[in-house]
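Participant: I'd like to go over a predicted model; first the sequence, then the structure.
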Amino acid sequence: MAKMWYVFLSGILSVMYVKEVSSQGHGARIINQWRSLNYSWQSGTFKHFITSKEFIIENNIISGVKVLDGNVYVTVPRWKPGVPSTLNKVITDPGNGNESILEPFPNWEMQTVGDCNALQYVQSMEVDPNTGYMWIIDVGRIDTLTENPQNLCPAKLVIYDVRNQQVVHVHEFSDNVVPRTSNFLNDIVLDYVNGVASYAYITDSSQASLIVYDRDRDSSYFFKHPSMEVEAGAESILVNGNNLTTRVHINGIAMSYDFRFVYYCALNAYWMYKIPTYVLRNQSATFTVETVGRKNDLTGGMVATDKALYYGSLTRNAVNKWPVSPNSVEIPILSDDISLRWVDSLAMDDQQNLWLVANGLDLFLTDRMNFKETNMFIWKIRVGEHGYLTTANQRTTDDDNGGMVLG
């Protein structure tokens, strides 16, 4: 019977697809695309997950993406019930080489709802190619888009050694830094000092705050500033005729290649800001923010290279490049009304490739997503630039002022 369930659903589940396109001179490919998601089920469990509603197909959508050693990792936020695994590796289905499915990462046990030692809801993570460590932010809450969110566990940061398959460290956030009943930990970047990833900066899109984790002291604190909040008049997002009204504060975050600045913006905001890392490293520092400029569109995630910032253009179904230098302007490098609808997250691998997830999130949030059509895409774009973590352990030293210089 379980096999019959699988055969019935396989017609609307995941597919692997590669498409070559041109993007302002860049090689760009759709690596994966899905109508809906499927997982690498343990033997005999598929029917149970379906009948118990622990797997509700239409509540599963990919969001975050990172790449390490050629492997692609994605998050499936537990915004609604029926998400069996919130952190996953994309693999080829052993039973069908034409399909890609999600393998719970690091394993099924770490996806257990209600077990505070496991992962409850992962929106994003960062992977460090220098160490092989994945820095995973766990919101601790689930069903956050329903009328009855479950505040099951404290929020935490898990550092996991991917190459050696073991937990390195877990930091549980105190309630006064990351509220257990109302946080939305969204995005994360790392800060290198003297060749070591010493700080993590995490956005809380619910509290409009920037969380700092100090690894040496195993402590955390936060900064708040009006620049992290929603801009008046920017609450409405129109995508292909579909209007979505949201109030999402500080969301996307990017670390500069020289580790001197953190860039950020709210999802419902046009202005981009940056904060010096020497400020963030000092809990008692005065928050000194600088205005970078006004973007031409709203955006969610972002990523920095040694040349520019990259981020999605939500109402224009595009990817923008912004060389953050005097008098520079945004450059759209790729656009498509279907396969780039709502660019949600971006990442750089250590081979000078930009990766992104486009997931039609506006349709998901307005209950208009058709799971018989292709909705979710993973893109790989050759940009020929270095991600901020590439060889960071070799090129960073600490100067007398506490900032980073290139060695």
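Facilitator: The structure has been received and is ready for your questions.
Participant: CA only for contacts and neighbour counts going forward, please
Facilitator: OK.
Participant: Can you give me the end-to-end span of stretch 117-134?
Facilitator: End-to-end distance of stretch 117-134: 16 Å, with CA to CA, to the nearest Å as the criterion.
Participant: How about stretch 320-330?
Facilitator: 6 Å.
Participant: do the same with stretch 361-380
Facilitator: End-to-end distance for stretch 361-380, by CA to CA: 19 Å.
Participant: Quick one: residues contacting the nearest residue to residue 17 once chain neighbours are set aside.
Facilitator: Of all residues not flanking residue 17 in the chain, residue 32 sits nearest, at 5.1 Å (CA to CA, 6 or more residues apart in numbering). Contact analysis of residue 32 by CA atoms under 8 Å, 6 or more residues apart in numbering lists 15-18, 100, 377-379.
Participant: redo that, cut-off 7 Å
Facilitator: Contacts here follow CA atoms under 7 Å, 6 or more residues apart in numbering; on that basis residue 32 touches 16-18, 377-378.
Participant: correct me, but residue 113 touches residue 120?
Facilitator: Yes. Using CA atoms under 7 Å, residue 113 makes contact with residue 120 at a distance of 5.8 Å.
Participant: higher neighbour count, these two?
Facilitator: residue 120 (29 against 23; other CA atoms under 10 Å).
Participant: Helices of this protein, start to end?
Facilitator: For the chain, the helices defined by DSSP state H cover 2-9, 46-51, 277-280, 361-365, 392-395.
Participant: list the buried ones in the fourth one?
Facilitator: Along helix 361-365, these residues count as buried under the neighbour rule (16 or more other CA atoms under 10 Å): 361-364.
Participant: Structure two is appended below for comparative analysis:
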Amino acid sequence: MSSNFHFPGEVNADRKERPPNYPGGSSGNRATIDENYIPYSNVPMGVSRYKNKLFVTLPRRRPGIPSTLNYINLMKLGNDINPKFIPYPNYDFNKLNSTLIPDSNRIISVYRTRPDYKCGRLWFIDTGVLEYPDNIQQIQQPSIWILDLENGGKPLRRFEIPANIVTTGRGLASITVDVDVNCDDAFAYIPDLQTYHLYVYSYRMNSIWSFSHNYLSFDPIAGDLDIGGVQFQWSDGIFSLTLGNKMSNGFRNAYFHPMASHSEFVVSTKVLQNQTNADRSWHGNDFMFLGIRGINKQSTMHDFHTKSGTIFYAEIQNNGIGCWNTNKKFCSCNHEIIHSDVDKMIYPSDLTIDDEDNIWVMSNTMPRYIYSRLDPNEYNFRIWTTTVKKAVQGTLCE
């Protein structure tokens, strides 16, 4: 196992600072919302880097989260292992309306972000949901947001997903961006882990369509999990999609997997980008089964490194990171755990690769947060990073 991953920063549940001028409230029902900052509620989920900004998301799964989309200023990080989160692009954009009236100028809850390095844009899904225990509320319709990273996070577009496509945003935990030569010829692929659908959004057409297939569902044999000393059962379907290099036909392989699964699947973006294909009840061999990664190799997020052709997996039962070089046959014999830490990398919730070949991983001890309790005197959340070159050195993926 590799020890090339290290901490650029660690966030403790009791050590985030309350943002300035943060308003208070008095209740948590549909009419008003309690906006008092509650440190324990703030569990980071996603991580991605663009230049000097390291974006960190905190989906609103409990009351007391002042800002769902944030960043860490890497230029000012220094030796600080408890970096301050800065709302992006500002606090008002993240602030909940005290009456919970839908507001197209604000976001409710974000799980993960993906920078579009070619065009300097940040893409994410606002689920529109407050996932408070015993009080789940769909405040506004889920929407796709695209922000201008070169212009202070200025919103370039908000696309509200029609209700006939999505009725709840609870399963919209990730987004994958596909950009060709022209920035207007962009597509986004959005897995729905709850309804087992895959949505495709065309930037040029400003339109969205939905695919349904059995491979998007969970594997009942892989739903029993034991993570961080907590045993539970999940049925999360398609969770992550990552894109391979462009092929001779101008399209890419889209590799995807359900979270409650040991398997990996693939479909061509040529299939996904043709809206008429979404209306078919039979897809023939368009969606293909690649194989099984191995036992206890359920994965949340994965990402493709274009230069080496290697896919890196965030493996939740192994408390670590696995890899597969796509130039080799897909089989368990060609998959390897390149880093694992049963104490510190509990539940790697996100994994991204930036445009400088750095891997970024968030681990957040989520199962303990949901089913048990976090110890606020310990570091429960960590951001890990290393280079691709160091990560694969001496492994099957080199």
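Facilitator: Sure, I can see it. This is a predicted model, so every value here is computed, not measured.
Participant: Next, the TM-score between them, please.
Facilitator: In this superposition the chains share a TM-score of 0.84, using TM-score structural alignment, normalised by the length of structure 2; 359 aligned residues with a CA RMSD of 2.4 Å.
Participant: just to revisit the earlier point, tell me the counterpart of the residue nearest to residue 17 of structure 1 in structure 2.
Facilitator: In the superposition onto structure 2, residue 32 of structure 1 corresponds to residue 9 when matched by TM-score structural alignment.
Participant: how about the helices of structure 1, which one is nearest residue 347 of structure 1?
Facilitator: For residue 347 of structure 1, the closest of the helices of structure 1 is helix 392-395, at 15.8 Å, according to CA to CA.
Participant: can you tell me what part of structure 1 stretch 373-382 of structure 2 aligns to?
Facilitator: Using TM-score structural alignment, stretch 373-382 of structure 2 lines up with residues 368-377 of structure 1.
Participant: in that stretch, what counts as buried?
Facilitator: Within stretch 368-377 of structure 1, the residues that qualify as buried are 369, 371, 374-377, counting by 16+ other CA under 10 Å.
Participant: aligned partner of residue 68 of structure 1 in structure 2?
Facilitator: Taking TM-score structural alignment, the alignment pairs residue 68 of structure 1 with residue 50 from structure 2.
Participant: what's the distance between that match and residue 104 of structure 2?
Facilitator: Using CA to CA, residue 50 of structure 2 is found at 25 Å from residue 104 of structure 2.
Participant: Looking at the two now, which is surrounded by more residues?
Facilitator: Each of residue 50 of structure 2 and residue 104 has its neighbours counted (other CA under 10 Å); residue 50 has more, 19 against 13.
Participant: Now for the nearest residue to the more buried one once chain neighbours are set aside, how many residues are close by?
Facilitator: Of all residues not flanking residue 50 of structure 2 in the chain, residue 115 sits nearest, at 6.5 Å (CA to CA, 6+ apart). Around residue 115 of structure 2 there are 24 other residues, counting by other CA under 10 Å.
Participant: Residue 115 of structure 2: what's it in contact with?
Facilitator: Residue 115 of structure 2 is in contact with 50, 121-123, counting by CA under 7 Å, 6+ apart.
Participant: I'd like to know which of those is nearest to residue 392 of structure 2.
Facilitator: In terms of CA to CA, no member of the contacts of residue 115 of structure 2 lies closer to residue 392 of structure 2 than residue 50, at 22.8 Å.
Participant: quick one: that closest one and residue 90 of structure 2, what's the gap?
Facilitator: Separation of residue 50 of structure 2 from residue 90 of structure 2 (CA to CA): 17 Å.
Participant: Kindly report the same for residue 384 of structure 2.
Facilitator: Residue 384 of structure 2 sits 25 Å away from residue 90 of structure 2, going by CA to CA.
Participant: These two: which is more packed in?
Facilitator: residue 384 (21 against 14).
Participant: In contact with the more buried one, which residues?
Facilitator: Residues near residue 384 of structure 2 by CA under 7 Å, 6+ apart: 5-8, 360-362.
Participant: returning to that earlier point: return the members of the contacts of residue 115 of structure 2 classed as buried.
Facilitator: Buried by 16+ other CA under 10 Å: 50, 121-123, out of those.
Participant: Output these in JSON lines, with distance to residue 257 of structure 2 appended to each entry.
Facilitator: Output for these, formatted as JSON lines (distance: CA to CA, whole Å):
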{"residue": "50", "distance to residue 257 of structure 2": "26"}
{"residue": "121", "distance to residue 257 of structure 2": "26"}
{"residue": "122", "distance to residue 257 of structure 2": "23"}
{"residue": "123", "distance to residue 257 of structure 2": "21"}
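Participant: For the stretch 1-150 of structure 1, which segments count as strands?
Facilitator: Here the stretch 1-150 of structure 1 has its strands, by DSSP state E, counting those that start in this stretch, at 15-23, 26-34, 65-68, 71-75, 87-93, 96-104, 122-128, 133-138.
Participant: Give me whichever of those is most buried.
Facilitator: Most buried of the strands of the stretch 1-150 of structure 1 by mean neighbour count (mean count of other CA atoms under 10 Å) is strand 122-128; its value is a mean of 26.
Participant: That one vs structure 2, average distance?
Facilitator: Superposing on structure 2 and averaging over aligned pairs (mean CA distance after the TM-score superposition for structure 1), strand 122-128 of structure 1 comes out at 0.9 Å.
Participant: Just tell me the aligned range of that strand in structure 2.
Facilitator: So strand 122-128 of structure 1 is aligned with residues 110-116, judged by TM-score structural alignment.
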